[in-house]
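> build the 3D model from these lines:
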Amino acid sequence: MSKRGGADDKALALAKGKRIRGAEDVLKKVQALAAQLKNSKEVEKTLAELDLPYNCREVVDKDGEDVMGEIEAAMYSVAASILEGEGFAFDVPSRAKGNQMYVPELDRIVLRDAVSKRPFASTATCRKAAVTTRILGLVHELLGKNIHVTKRDLFYTDVKLFEDQSQSDAILDDLACMLGCTRSSLNVVASEKGVVVGRLSFREDGDFIDCQRMGVGGKAIPPNIDKVTDITSDASFILLVEKDAAFMRLAEDRFYNTYPCIILTAKGQPDVATRLFLKKLKSTLKIPVLALVDSDPYGLKILSVYMKGSMNMSYDSSNLTTPDIKWLGVRPSDLDRFDIPQQCRLPMTEEDIKTGRRLLEEDWVKSNPEWVRELELMLASKVKAEIQALSSFGFQYLSQVYLPLKLQEGDWI
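Sure, this is the predicted structure:
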């Protein structure tokens, strides 16, 4: 048995004869990437600086008084419309798929500025108009009291009207877009989902948090990122992990002690708080973000949400995206390179193949030849693999062989 605590000689041999050097040597290429990042003077472009042939809608953080003022103005406008005999209707920005655009200069998805009417008098939209009015009132109350609630709390204030939480959640996004503010400015947050562990400390609403002392479960990422201050770290990189199982393995193995890093996960599809937290870490610490996701189209879609934004929240992509994440693994080319057993490779479904082909048609994928090559390899082989496939060589193969070799070789794209 190797002294590396769990990765046996057979597992090391399966790394195709390559040997893992000491931690300092393993991290040389990561540190070079970090130095390059810190020395770069690239200024993030904004929509206002681009001469686009169409107008776009973006939102900004606003304080409670400003948002309350926007809500009151919206209701005055509705009241004036009713008094003028034109009826009760809201002008709501359209977040339809046809209005979502990828802008190469910004390297993210944006929302074109198009507005649709939501009249109360129409049978098709009267319920949505009622829900919109109710949620405007609830948000105004929250801001007036300066308190925060979860989206679930909001749903339970009027279950009969909202019917399903997905409906009240969608209206919240409509309202943020309509009022020109981020969703967090509405004082409605998602339940805690993401977790972080490793070489990171910060203050949360004044309380000191040391993420090295949070056990294998990690520290829940705060739903209100504005209360996170005094971020400090000696990490060389941030490791973004798709799944909770891989996060737990790395946390339990104290991977961050040998290879100084911050490890975080949203346990699947990324939530707003995790995306905001990642962006805040990246902009504060100026260290690389390396991503570990499943070798399948959905792993790449999850990664794309962190990097380019989601269609659903394209109006807030400037605040939610971290464009320069590096795809570390698990990549389709890794399956043969690391001799992943055939029984651990899963056949792609027809839906997987369709999703992969749609990804290949995305402009941001086309602009990266290495991503195209990996996706084409996946579609040609018609197989996928989860991060857990690495466990076929031993439970600690991920932390003691696979990741150290990938870091040592600078094998990211």
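> could you use CA atoms for every contact and neighbour count after this?
Fine.
> all strands for the stretch 101-250 of the chain, in order.
Taking DSSP state E, counting those that start in this stretch, the strands of the stretch 101-250 of the chain run over residues 108-112, 115-119, 149-150, 188-189, 195-198, 201-204, 207-210, 219-220, 228-232, 237-241.
> another one to check against the first:
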Amino acid sequence: MEGLCGSSLTFFSDQRLCCADVLPPAEARARIEVAVLSFLRALTSPDPAISHLPLINRTLSNSRVNHGLLTDVSWIFLSHSFCTRSLTRANATKAFIRVWKVMEMCYPILLQEKRVTQRELYYKLLCTSSEYFTSQLQVNKAIQDTVALLRCSRYSLGIMTSGRGLVAGRLLLQEPNKEIVDCCSCGSSGYPISGDLNLLEKLIMKTDARYIILVEKHAIFQRLVDDHVFNQIPSILITAKGYPDIATR
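Next comes the predicted model:
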């Protein structure tokens, strides 16, 4: 870590910091601490090198995720392209401040080893930093910048999405210290897939299904469940109501 605290913010573009899994809270906090120390050292140096800062370069070519969906990696970066933004421009300055505000909010969450959804984080930031955050989109972009700059997953920062996925069919699920859920008996609404990846890892699952059927449209999923397709074809039905979130994948 010592080598990362140079006169410039090389920490943010150091490819060695890439990881292939969710970081433990202590390591995520350490990366935030190193980012702060790097910034302060650059700020207080005789020749400050912070007039330009690397943030995500959002263009049409990298605005959609096209990597990581079919790999063994448990997370994906939303963008891999960086641009330098001058602090002399008001918009770039605010974007950079938003990144620090997100890290400031995530640090105590990591300290308590808790989780918040992006929506919860938006309301927290709206209460404490309303001059910098006025919409959910600004929070989402700031989270993307933070994830890319710290080279870790969003979940590593204690941020999770609200669960969107549903599952139904020949599957028995049991959460720790809870009753067994029969996904054949959940009705057309199905069983909601939690956005908490830690909880998903602890699920006990039993099935005699021979197929997993992925359904893009929620309405089609409901129709198939109503028709009890999983009794005709021994299967498990899964939908994410469109583009799949990480928990559903």
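> report the TM-score for the pair.
TM-score of the superposed chains, computed with TM-score structural alignment, normalised by the length of structure 2, equals 0.76; 220 aligned residues with a CA RMSD of 3.1 Å.
> hang on, the earlier thing: right, so the strands of the stretch 101-250 of structure 1: which one is the most enclosed?
strand 195-198 (a mean of 26; mean count of other CA atoms under 10 Å).
> if I pick the residue nearest the centre of structure 2, what's in contact with it?
Structure 2 has residue 154 as the residue nearest its centroid, 3.3 Å off, counting by CA atoms, centre = their mean. By CA atoms under 8 Å, 6 or more residues apart in numbering, the residues touching residue 154 of structure 2 are 143-144, 147, 160.
> would TSV of the strands of the stretch 101-250 of structure 1 with distance to residue 126 of structure 1 be doable?
Shown next, in TSV, are these (distance: least, CA to CA, whole Å):
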stretch	distance to residue 126 of structure 1
strand 108-112	25
strand 115-119	6
strand 149-150	26
strand 188-189	24
strand 195-198	40
strand 201-204	42
strand 207-210	46
strand 219-220	39
strand 228-232	40
strand 237-241	43
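> of the ones you listed, give the one that comes closest to residue 273 of structure 1.
strand 188-189 (8.1 Å; CA to CA).
> Provide the aligned range in structure 2 for the closest one.
Under TM-score structural alignment, the match for strand 188-189 of structure 1 in structure 2 covers residues 159-160.
> now do the contacts for the counterpart of residue 94 of structure 2 in structure 1.
Matched to structure 1 by TM-score structural alignment, residue 94 of structure 2 sits across from residue 127. By CA under 8 Å, 6+ apart, residue 127 of structure 1 lies in contact with residue 120.
> now the residue mapped onto residue 62 of structure 1 from structure 2: how far from residue 100 of structure 2?
If you follow residue 62 of structure 1 across to structure 2 using TM-score structural alignment, you land on residue 23. To residue 100 of structure 2, residue 23 of structure 2 is 19 Å away according to CA to CA, to the nearest Å.
> run a quick neighbour tally on the aligned residue in structure 1 for residue 41 of structure 2.
Residue 41 of structure 2 maps onto residue 80 in structure 1, with residues paired by TM-score structural alignment. Residues within reach of residue 80 of structure 1, counting by other CA atoms under 10 Å, total 14.
> element containing residue 80 of structure 1, please.
helix 64-83 (DSSP states H and E).
> elements contacting that helix?
Judged by 3 or more CA pairs under 8 Å, 6 or more residues apart in numbering; DSSP states H and E, helix 64-83 of structure 1 is in contact with strand 89-93, helix 126-145, helix 165-179.
> let me know which of those is the nearest to residue 226 of structure 1.
helix 126-145 (15.3 Å).
> grab the nearest non-local neighbour of the counterpart of residue 233 of structure 2 in structure 1.
The alignment partner of residue 233 of structure 2 in structure 1, by TM-score structural alignment, is residue 259. Among residues not flanking residue 259 of structure 1 along the chain, residue 23 sits closest, at 6.3 Å (CA to CA, 6 or more residues apart in numbering).
> gap between that neighbour and residue 10 of structure 1?
21 Å.
> residue 238 of structure 2 against residue 168, yeah?
Yes - using CA atoms under 8 Å as the test, residue 238 of structure 2 is close enough to residue 168 to be in contact (6.6 Å).
> so what's the residue lying closest to residue 180 of structure 2 once chain neighbours are set aside up against?
The shortest distance from residue 180 of structure 2 to any non-neighbouring residue, by CA to CA, 6+ apart, is to residue 174 (4.6 Å). The contact partners of residue 174 of structure 2, taken as CA under 8 Å, 6+ apart, are 180-181, 203-205.
> re earlier: quick check: the match of residue 233 of structure 2 vs residue 238 of structure 1, distance?
From residue 259 of structure 1 to residue 238 of structure 1 the distance is 11 Å (CA to CA).
> is it correct that residue 259 of structure 1 is in contact with residue 25?
No - using CA under 8 Å, residue 259 of structure 1 is not in contact with residue 25, being 10.5 Å away.
> neighbour count for the two, which is higher?
residue 259 (22 against 14).
> quick one: residue 209 of structure 2 from residue 222 of structure 2, how far?
For residue 209 of structure 2, the distance to residue 222 of structure 2 - CA to CA - is 19 Å.
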